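> got a predicted model here, sequence first, then my questions.
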Amino acid sequence: MSGLAGFAGYCGHDSPGLLERMSSSMRPSPLRVHPWGNGSAGISVADHKESNEQKLLFNEEHSICLAMNGEVFGFDQERRELMAAGHLFKGEANGAEYCLHLYEEKGPAAFGDLNGDFSLVLFDLKKDTVFLISDRFSSYALFYSLAKDGTLLFGSRVASIAESSLIGRELDVNAIFEYFSFAQIFTTRTFLKNVRMLAPASVLQYRQGKVVTSTYWQMRYQEENQSDVFFAEKLSHVLKQAVSRRMGDDLRHGLLLSGGLDSRMLLAAADRAPVCFTFGDYDNREVRVARRLSGIRGAKHFFLKRDPDHYANLIDEAVDIGDGMSCFTNAHGLGFFEAIRNECDALWHGYALERYFRGTYLPRTSVKLLGESLRSRLAPLAPHRLRQDMRDRYRTSLLGLNPSRLFQPP
């Protein structure tokens, strides 16, 4: 996995070798590591050797340094406008370079104009200020900790921050309870009490040992009195637009196709057929459905069979990659990447659709009807609502609740 890690502020005795230790925690290999430091600050960006896009760069005056993990989309017109304003671009479609020049032009207001999945770190050396920026969904998690001496430590992994002796190792019991209840941490907590995740659509500004956090966008759900067909067509349009944007290059694209609705939607929305991969313990119904869907779409399909010891072999690496805060079974792709890499350069999955539209991680309760268990989200059903709930359950609908609100104080 690619990532970034670094610090800003005086690190005292911890400074020698700290950046190297933080970099070493970004796995797996082979990765290229691009470090930069000036004594009171340092950052390291790790990416795959196959990547051609520069992710750590400076402006012409060497007064601004920007590091990116991820990518931004659809900035061709904005890039031309910046060039017309006098900004010099070295690359044709370098997203990090675009973000750098956009900040030069607009300052912190630039971050709200970005469209993509990314995390950014920007050092404004003239203003002695550091910015940490997340995208609208925190697609690439960015963690941080403010030490007692005012040093800011940050990284794509909690493990990178934990390389510093400046932060404590006290566990956050509430985060642990949250994880064991929902197999997910919805808030910005981590298992370490002094380490937090930067919330979605957020900008953290660090200067002179203090941090100020703001948001540039907020997800809002609102009811609309429209038909199911209206919402289906609206979702279809947006999904096709997003997939088309991601496929607008010369890369070979692949899709983890389970045969379920989430990945099936991506297959249907694709402008050109991706290479499809299905994991399974044997050639079961799900594999057969995925194979049939691939054939209908004219896509190559590969069945990747898990051996009996698959999860036992990957558990250590899977837990390590997710800092222990993700279910290890979600990393079932481990062990198949070489086979996948032979067929494609970029790989998709439909997990975001599962997470944001089905409410997979919301708490549930069960009621029984004629011996059959019906699961309901959030609250027990009153008898007079049972018929309505059953009807709604089998209709295509969006869940009008943001899971993170469950953990926000009133």
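Perfect, I can see it now.

> going forward, measure contacts and count neighbours with C-alpha atoms only.
Will do.

> now do the contacts for residue 275.
Residues near residue 275 by C-alpha atoms under 8 Å, 6 or more residues apart in numbering: 252, 253, 254, 255, 299, 300, 301, 302, 343, 344.

> pick the one among these closest to residue 2.
Nearest to residue 2 among those: residue 344, at 17.6 Å, using C-alpha to C-alpha.

> that closest one: neighbouring residues, count only.
16 (other C-alpha atoms under 10 Å).

> just checking, it touches residue 253?
Yes. Applying C-alpha atoms under 8 Å, one finds residue 344 in contact with residue 253, separated by 5.3 Å.

> and the helices in the protein?
According to DSSP state H, the chain carries its helices in the segments 18-24, 76-84, 95-106, 158-161, 173-182, 228-246, 261-269, 285-297, 310-321, 337-341, 351-358, 386-393.

> included below, for side-by-side comparison, is a second structure:
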Amino acid sequence: MCGIAGIFDTRGPGPIDPELLGRMNEAQHHRGPDDGGVHIEPGVGLAHRRLSIIDLSGGHQPLFNEDETVAVVFNGEIYNFQELAAELRAAGHRFRTHSDTEVIVHAWEAWGEACVERFRGMFAFAIWDRGRETLFLARDRLGIKPLHYALLDDGRLLFGSELKSLLVDPTLPRALDPQAIEEYFGFGYIPDPRTIFGAVRKLEPGHTLTLRRGRTAPPQPRRYWDLDFADNGVRDLDSAGGELIERLREAVRIRLISEVPLGAFLSGGVDSSAVVAMMAGLSEQPVNTCSISFGDPRYNESRYAEQVAGRFATRHLVESVDPDDFALLERLSALYDEPYADSSALPTYRVCELARKRVTVCLSGDGGDESLAGYRRYRWHLYEERLRRLLPQGMRGPLFGLLGRVYPKADWAPKVLRAKSTFQALARDSLEGYFESVSILGDGLRQSLFSADFRRELQGYRAVEVLRRHAERAPDHPLSRVQYLDLKTYLPGDILTKVDRASMAHGLEVRVPILDHQLLEWSAGLAPGLKLSGREGKYVFKRALERHLDPEILYRPKMGFAVPLSAWFRGPLREQVRETLLGDRLADTGLFDSKQLAWIVDQHQSGMREFSPAIWSLFMFAAFHRRVIDGEG
């Protein structure tokens, strides 16, 4: 795992500032504390920070081909590099190292832009081909590894793993993107391809970007992969479960290649426990596992993790985390570079910190909920879709819209209709309803939160448009459709971003076997009823795991990482919240309605309403603004 950065002059072979490139690279030192490298030639500068995992002595970057006309800087792992290297050697390519990085160089020579279609792994890389005067950027299919870029007015393109590497350049415009702000307060993160800055973009998962010197037209990213939910023909529950386990075992096996200590996160949930079960069956040595425990039993899964660790005789490391872990609040704003409001980033940071005490590589269970329909919101979405089919929008909108306004709590109604948010969702179309279920601040609250001037600046733009854009390519089945939307938004924008920044802060590489693209393509083709059966999500997965894990692990209610934000904001952080949200700093941005901010804080701290998601998102936005815009960090 590494960090990459670079400068490319699209106009011609002009001088590259070596000091600037060095500072861009050093801004990401935490991503690669073992080694660093820089290459500069007229019009091009490439930089790299390395966390050594494979070929410890021979993987220095930038890495070149035989005649040094093609160079690469690479972040990630190519798990099928040995098979590709054998194929390329047979075609006449000569290798000087045993690293997966060198495979990328020769694959580019052999297959050009199509090389990415041959890679199985997680990656973000940049190739400079001097003969073709071409810079080629690529990001893996699911967005496990990040890549940011900006094309400046002077013709230079900057790129880097993290936004902070681009911010080193003082000429980079710092103007905030109004639509990104709307999306942030809608989702709690800024979905690809936007960043908080109008001048900077994220390369979307499954995309490449090709720049050729001298071309004046703005470069357009190219999609090279998408997930197809076409029926794979496997319908029998036992057959599907057996093949799913075999495919997961193979995805885990290829991720065990490492020349440094390796282990796994073990939360005690289904997905991480499944990964550990597969690792234990593949390893002759006890598996290294780690988990964190909380004092509050509502958030504490440690006893389930210990149960799994005992079953597979792992070398289990567990530490207790202070439930009032305020020390990380400022650190988070530095890690994520732009506003990010998933509070589970705090415990994720701590579990990565714990894992790094014993290992350098960790396998995680991320992706199981998105790929195999584990979220409860999928079940509720299907309930709502059935009701939407029964009533046309012309009747449904006014009826449920009225109920949503009048009844904050409807105890008289069937359980499916009790929640105010359910009424509001049923008043909307399918996409609007699903957006309401995933949004951190609903449409009404966002509109009241923003100032009149900022609402005019948005010109009617709403965060739900992110889902509408992806829905154009989404499958028709209502379950597959929302799975697809989450795989395009929530997974890369929230989950994978959280894990990447938290792990890289400690020089830890995290591998995600459930997101192996071949496994994901196969599981996407399973019948929706095998994934969500009645009230049971991940149905086929849990049934298949019954031979590997105890029923208590498989069928208990989902917990996940959680932080007691509500109590914090009414207790130990009470005054800090008031100072941060009601002080001059947020008021001076001109983005927010000061009276509405005061009402939100007062209502929450009095116990009248629950506004902890809104307060947390504002809190993190203020921390970003103070650190990055005002330059106080």
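It's in. The structure displayed is predicted, hence computed values, not measured ones.

> and residue 183 of structure 1, what's its match in structure 2?
With TM-score structural alignment defining the correspondence, residue 183 of structure 1 maps onto residue 188 in structure 2.

> if I pick residue 84 of structure 2, what's in contact with it?
Counting by C-alpha under 8 Å, 6+ apart, residue 84 of structure 2 has contacts residue 103.

> now which residue in structure 1 aligns to it?
So residue 84 of structure 2 corresponds to residue 78, using TM-score structural alignment.

> ok, now residue 19 of structure 2?
So, by TM-score structural alignment, residue 19 of structure 2 is matched to residue 17.

> number of residues surrounding that match?
Using other C-alpha under 10 Å: residue 17 of structure 1 sits among 10 other residues.

> hmm, back to that, quick one, which of the contacts of residue 275 of structure 1 are buried?
Buried residues within the contacts of residue 275 of structure 1, counting neighbours by 16 or more other C-alpha atoms under 10 Å: 252, 253, 254, 255, 299, 301, 302, 343, 344.

> next, give me the two most distant ones among these.
252 and 302 (14.8 Å).

> what's the match for residue 138 of structure 2 in structure 1?
For residue 138 of structure 2, the residue aligned by TM-score structural alignment is residue 133.

> what residues are up against its match?
Residue 133 of structure 1 neighbours (C-alpha under 8 Å, 6+ apart): 111, 119, 120, 121, 198, 201, 202, 203, 204.

> what residue of structure 2 matches up with the last one?
The alignment partner of residue 204 of structure 1 in structure 2, by TM-score structural alignment, is residue 209.

> what of residue 301 of structure 1?
Using TM-score structural alignment, residue 301 of structure 1 lines up with residue 316 in structure 2.

> hang on, its match packs against residue 309?
Yes. Between residue 316 of structure 2 and residue 309 there is a contact at 6.3 Å, judged by C-alpha under 8 Å.

> any residues in contact with both of the two?
With C-alpha under 8 Å, 6+ apart as the test, residue 316 of structure 2 and residue 309 both reach residue 289.

> based on its surroundings, how many neighbours for the nearest residue to residue 373 of structure 1 once chain neighbours are set aside?
Distances taken as C-alpha to C-alpha, 6 or more residues apart in numbering put residue 367 closest to residue 373 of structure 1, at 5.7 Å, once the chain neighbours are dropped. A total of 13 residues lie near residue 367 of structure 1 under the criterion other C-alpha under 10 Å.

> quick one: residue 367 of structure 1 and residue 401 of structure 1, what's the gap?
Look at residue 367 of structure 1 and residue 401 of structure 1: by C-alpha to C-alpha, to the nearest Å, they are 21 Å apart.

> where's stretch 263-271 of structure 1 relative to the chain centroid, distance-wise?
20 Å (C-alpha atoms, centre = their mean, to the nearest Å).

> likewise for stretch 290-304 of structure 2?
Here stretch 290-304 of structure 2 is found 23 Å from its chain centre; the criterion is C-alpha atoms, centre = their mean.

> what about that stretch, start to end distance?
End to end - C-alpha to C-alpha - stretch 290-304 of structure 2 spans 12 Å.

> what residues does that stretch touch?
So stretch 290-304 of structure 2 is contacted by 263-269, 305, 316-323, 347, 350-351, 354-355, 553, 559-563 (C-alpha under 8 Å, 6+ apart).
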